[in-house]
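Participant: can you look at this prediction? I've put the sequence above it.
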Amino acid sequence: MVDTNQPDRYTREIVGRAAKTAVKSVAKKAVKALAKKLLVILGPWLLLFLFLVMSVTVFFGMTYSAMPTEQAVNRETVTAEDAASIEKIRNLVNEANRKHLYVVNSQPSRPLYPSEYAGKLSGFTDRYGQDVQLQLEWGVAQALALFQTIAENGDRITDEMREQFVKDLEPYFYYRPSKVYVTTTTETGGSQTSVQEVHLLVESNTLYGWRQYEYEWVTEQLDENTSIRYERLKNIRTLEQWTRLDNAIKNYLKPRDAEDLALMRTAVLENARAYSRKAENMDWLLQYADAAEYLSGATVPPELTGFFREAEKQYGIPWWFLAAVSFKESGFNPQAENESSGAYGLMQLLPENWARVSRTLGFDPQADRDNPRAQILAGAYMLYHFGLKSVDWTADDSVWQKATLPVLKVYGGFVHVPVAKRVLYGDDPLKWAEAEYAGPIWKMAVQLRDGSISGGGVWPVSGSTRITGYFGEDRGSYIHKGLDIAAPEGTPVLSVSGGIVTHVGWENPRDHSQGFGMYITVRDNNNLYFYGHLQAESPTVRKGDTVQPGQRIAAVGNTGRSTGPHLDIRIKNLQTNAWIDPLLVLTQK
């Protein structure tokens, strides 16, 4: 990896990694155009990059599974000097990520950046995990340093270069305190309320841009006796986009024009992913290619669920249908971009449609380009006016599916059947659209609709909503990353989502009193679900099994390091590799 004395070897290795990453994003990146442009900008060092990218792109379907793992690639090339250099830049980035974590008292009426405040936090604490998604990754600084070295025809990447890029891109986060109230009505008619103190991100200034976050108070029912009141993410507004990263590129890499700048930005981010990301969802998604099989309400990112429901109220299109369209179009990625058409965001609106519809809905086409609420409402607006306003969603599935087909044909851009596909579909765009676009959306929509009663995840403990430990609690030697739900031993534990069982067993088979005792993990397209302290012989599933939302998988126990019968439910976002508050997934109604 990092070899400060042998740039040739280092460049070859990183080019190979970048090529592998580029292959995985070929559907949304103009890889060949990028490589060709970079040849002009950065010179002959990238000839190998172009060759590798074009080669493996052509043979992607045949060769991806045969590619060596990152560990195998690194085993022959990593030296002690490499490891020390990587450790140094990681430490720099970790320090930078925690340098500007400020607590403010209220929602800002004006931008806070670059102000500094006395109240500071020691780590990322946003309840929605926005800070984790926006943190600086060491690969960004390393990629910038690499490209600067190549552009200047240098012979090594220096510590000073890395330190400068980290300093230029260190993120700023501003939080305010909030609370989550869980109220339970007792058998005698009284009520008990527990309070969880949390922090909400209100402003961020990072390499991705300058953003502000708005919230609204909502009350939802966990069951007939228990309600939860909290502040739900309402809006994300972008004040500036890419400013700090673009400034660094302009200062050090000297792009000739806006097109060069955009291509350099893409190159930096793709190389950063090649450096930094160790967990790849691509392997899992290829192994379990039918993604719709594992979709449920829990799969929808919690920060988006409220926006889908708002669109449902406004346009009468069910949240589960809108979410299925979004998943098909973008995989729930607000920054997904089709390089050939320019379609962008969660609902993949074309630039001309976005400019018109966003203004119609009162949004700013530039400032709200990355605003997920604006993207979802704009997509729903277009679907409504394309013809979904007349669909009877209470009818049998075959009826509403038939009614939505012409709309999806237009929305998906299925106009003229390509010559290569006419052997399958003739000259019938409807047949083409149904097979490759509408059909998958219908399947995902039904899965989302039937995955849970009202959206969100299934409550995991049958008959009990008594919370005895919250996510984010400071327990002295550690921060609690789960939600503790107390219940008698033997109470059924239900799967929050659909998915694949990835573990069943003891944390320490030789000592059942350690750690989480008996535990199960399940994963779907976006999350890993962890169920701890289960009853010893209670699991009803095995590793590799497919489970459905609400399916019994085990029973509440008291195994491991536990002070009483309870379930410790934890949820990890696999895109950010960060644990999230389970209540966000379990209460999105």
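Facilitator: Structure received. Numbers count the residues shown, from 1 in each chain.
Participant: C-alpha from now on. contacts and neighbour counts both.
Facilitator: OK.
Participant: give me the contact list for the helix or strand encompassing Leu285.
Facilitator: Assessed by DSSP states H and E, Leu285 sits inside helix 281-287. Identification of contacts with helix 281-287 by Cα atoms under 8 Å, 6 or more residues apart in numbering yields Lys24, Ala291, Asn525, Leu574, Gln575.
Participant: and here is the other one:
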Amino acid sequence: MNENDLMEKFKRLGAALAKKGGKYLLKILAPYLPVIGFVLFVILLIVGLIGAVYSALPNTEGSNRQVGILADANISSQDEEMYKEYKELVNKYNVEDTWVVNELANTPGCDGCEESSLVSPFYPGTGVVNLNRFADRYGSDQKLKLLWSQVHAADLYRAYSLGEVKIEPKVMDKTAKDLHPYYYYKKSVVVACGKEGCETSEVYLLVEAYTIEGHFQYHYQWTTKYGNEGESTTFEELVSTKQILPNKWQRLEDWMVKEYKVTDNVEDIALARTGVWEAAQGFYNKKEWMDWLSSSGGYTYSWISGAMVPAELVPFFEKAADKYGIPVWFLEAIALMESSFNVTAENTTTGCYGLMQVSPDNWKKYAPELGYDVVADKDNPEAQIMVGAFMLYEQGLKGVDWDSPKWKEQTLDVLTFYGGFRGKGAKEECRDKYASVIWAYADQFKNAKVGWPAPTCTEISSPFGWRSHPITGEYKFHEGIDIPADCGEPVVSISGGMAYTGNSSGSGNYVVVKDGTYEYWYLHLSEQTVVSGQQVVPGQEVGKVGDTGASKGCHLHFSVYPLDSSEAIDPLLILGR
């Protein structure tokens, strides 16, 4: 069956679902939604699931606010306008409750200070001050932000449930406000020491998040990392993420029962919630994928490097590698292949979940064996990685000689089983569709190590965090690190990706490199040695140290931003690996 036939089949299915009702939507669609690659995922999910939801909605002809935004293959100007409205709403409400819970920064040695507990959560309280911005050093808050697509999907379901012909602005606003997250932070410090002494900066760490995806608590412990030339960084490292609700979806489901005036039947509520959630992911993936295609110029293995592994996951990959003898770079390759480093990734057909896509049965069996709680640790990245690594170890990776050039062939049998390939020709099918990709990822993670953006200078003159601006004297947040170096010294990309160049009064000449996880910003350059649209590899020169823009002396300002976010994370989380 070709793609056009599939599209037509799903359009007909959508019309049939309009007659049958939304209750059976996911049950009928489930067999058609295997995870068989991101592009095909977008085609099937957008045309199937979202098309079905859309076709089940009331006729909106003549309405100035059509409810079918992004439901078909083309995005209209009307869709774009509605998309902008949703973006403005979530940008507003995502930071409405961002509370600092302590007045003084923690000092090294105070493990667990100002953290919430199961019996004493911060929600629904407030705190010392409301930041009105994302602030977590690791960017964990941004991963749980309310998406415009989630608000839109909830509004679509409302229109369907209540027979409304359009989505009014007041409904959009109410939904965004009702579903917005609550964040609680503690002040902490990062102490960076080098040959010239130590710099202490104040940062914030997320200790609790109450969201429509669950109620999470975060725990840290003090650690010190050492560099190659005697540098050290002392900070609080994330060691645990706990989800404390027996049903992580309780908040969203309670809201749906109240807002949609639906039955209190548990199965029906869960089905409705899943429908809204899957539609939301479909809307979001389609928009982001189309934006990516229009700007990226394509994606190649050469973009992959150690820099794109989310900073908060690195300690857990290292812990698993130490315990089971499986290299960090191989575990990272498995996680990239299985989940794209998404802690909440779920295969709707098999139920496999998390970074390592562990099946429900295996999770229930092995999580307790390794000391993790089946419910509370379901979204704990450490638990997901440790369980996945344990399974890979037990299935045969314990016998691999990782220093041998034959390590790839030695892992094939395990990858065939872990990837779910069965029957005649399974091994070769795995090699072609699964193992070869993992091996390519692993080679990149192994060889494309994270470097330093200004190779001739490893000192930091101004760290990430709150500081007095060197020119204005204003006390404000510094969204990166400053590295002093002579003008004209090389600046290199710490990652692979697509380069973009520009100039502004504040940043001067700058280069941005974008991979699949982060944007890396190199500012105040005297010269840009790449052009916009150029693909770069790790270690490639992208510019020269300069003193352009709002600068006071030759230096490089380096910042790291998670994709689709305006809030930076601490670059040392990546550079300190």
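Facilitator: Great, that's in hand. Since the model is a prediction, treat every value here as computed from it, not as a measurement.
Participant: tell me how they score on TM after superposing.
Facilitator: Once the chains are laid over each other, their TM-score by TM-score structural alignment, normalised by the length of structure 2 reads 0.80; 517 aligned residues with a Cα RMSD of 3.5 Å.
Participant: pretty sure Leu101 of structure 1 contacts Tyr172?
Facilitator: Yes: using Cα atoms under 8 Å, Leu101 of structure 1 is in contact with Tyr172, at 6.4 Å.
Participant: the more surrounded of the two?
Facilitator: Tyr172 (26 against 23; other Cα atoms under 10 Å).
Participant: buried sites along stretch 431-449 of structure 2?
Facilitator: Neighbour-count burial for stretch 431-449 of structure 2 flags 431, 434-435, 437-439, 441-446, 448-449 (criterion: 16 or more other Cα atoms under 10 Å).
Participant: ugh, wrong one, stretch 223-232 of structure 1
Facilitator: For stretch 223-232 of structure 1, burial by neighbour count (16+ other Cα under 10 Å) applies to Thr226, Ser227, Ile228, Arg229, Tyr230, Glu231, Arg232.
Participant: how many other residues sit next to the counterpart of Val501 of structure 1 in structure 2?
Facilitator: Using TM-score structural alignment, the partner of Val501 of structure 1 in structure 2 is Ala499. Residues near Ala499 of structure 2, counting by other Cα under 10 Å, number 24.
Participant: same deal with the one 5 residues further on?
Facilitator: As a burial measure, Ser504 of structure 2 scores 13 neighbours (other Cα under 10 Å).
Participant: so it touches Ser551, yeah?
Facilitator: No: Ser504 of structure 2 lies out of contact with Ser551 (Cα under 8 Å); the separation is 11.8 Å.
Participant: distance from the chain centre to the helix or strand harbouring Ile269 of structure 2, please.
Facilitator: Taking DSSP H and E as the criterion, Ile269 of structure 2 maps to helix 266-296. Taking Cα atoms, centre = their mean, to the nearest Å, one finds the center of helix 266-296 of structure 2 at 15 Å from the center of the full chain.
Participant: distance of the residue most central in space within structure 2 relative to Thr211 of structure 2?
Facilitator: The residue lying closest to the centre of structure 2 (Cα atoms, centre = their mean) is Lys143, at 5.1 Å. Going from Lys143 of structure 2 to Thr211 of structure 2 by Cα to Cα, to the nearest Å gives 11 Å.
Participant: so what corresponds to Thr175 of structure 2 in structure 1?
Facilitator: Under the alignment (TM-score structural alignment), Thr175 of structure 2 pairs with Phe165 of structure 1.
Participant: could you do Glu428 of structure 2 as well?
Facilitator: In structure 1, Glu428 of structure 2 lands on Lys431 (TM-score structural alignment).
Participant: buried ones in whichever strand or helix holds that match, by neighbour count?
Facilitator: Element membership for Lys431 of structure 1, per DSSP H and E: helix 429-433. Applying a neighbour-count criterion of 16+ other Cα under 10 Å, one finds Pro429, Leu430, Lys431, Trp432, Ala433 buried in helix 429-433 of structure 1.
Participant: run a quick neighbour tally on the nearest residue to Arg90 of structure 1 once chain neighbours are set aside.
Facilitator: Of all residues beyond its chain neighbours, the one nearest Arg90 of structure 1 is Trp138 (5.6 Å), with distances taken as Cα to Cα, 6 or more residues apart in numbering. Number of residues near Trp138 of structure 1 (other Cα under 10 Å) recorded here: 24.
Participant: residue contacts, Trp138 of structure 1?
Facilitator: Per Cα under 8 Å, 6+ apart, neighbours of Trp138 of structure 1: Ile89, Arg90, Val93, Ala272, Tyr275, Ser276.
Participant: which of those residues ranks first by neighbour count?
Facilitator: Result: Val93 is most packed of the contacts of Trp138 of structure 1 (other Cα under 10 Å), 27 neighbours.
Participant: okay but that one is in contact with Gln135, surely?
Facilitator: No: counting by Cα under 8 Å, Val93 of structure 1 does not reach Gln135; the two are 9.1 Å apart.
Participant: ok, back up a step: for whichever helix or strand comes after the helix holding Leu285 of structure 1, packing partners?
Facilitator: Downstream of helix 281-287 of structure 1, the first helix or strand assigned by DSSP H and E is helix 302-315. If contacts are counted by 3 or more Cα pairs under 8 Å, 6 or more residues apart in numbering; DSSP states H and E, helix 302-315 of structure 1 sits against strand 226-241, helix 319-330, helix 372-386.
Participant: in structure 2, what range does helix 302-315 of structure 1 match?
Facilitator: Counting by TM-score structural alignment, helix 302-315 of structure 1 sits on residues 311-324 of structure 2.
Participant: which outside residues touch the matching stretch?
Facilitator: By Cα under 8 Å, 6+ apart, stretch 311-324 of structure 2 touches 138, 238, 326-328, 331-332, 381-382, 385-386, 389-390, 393, 398, 573-574.
Participant: filter the residues you listed down to the buried ones and hand me the PyMOL line.
Facilitator: Selection of buried members from the contacts of stretch 311-324 of structure 2 for PyMOL, criterion 16+ other Cα under 10 Å:
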select buried, resi 138+238+326+327+328+331+332+381+382+385+386+389+390+393+573+574
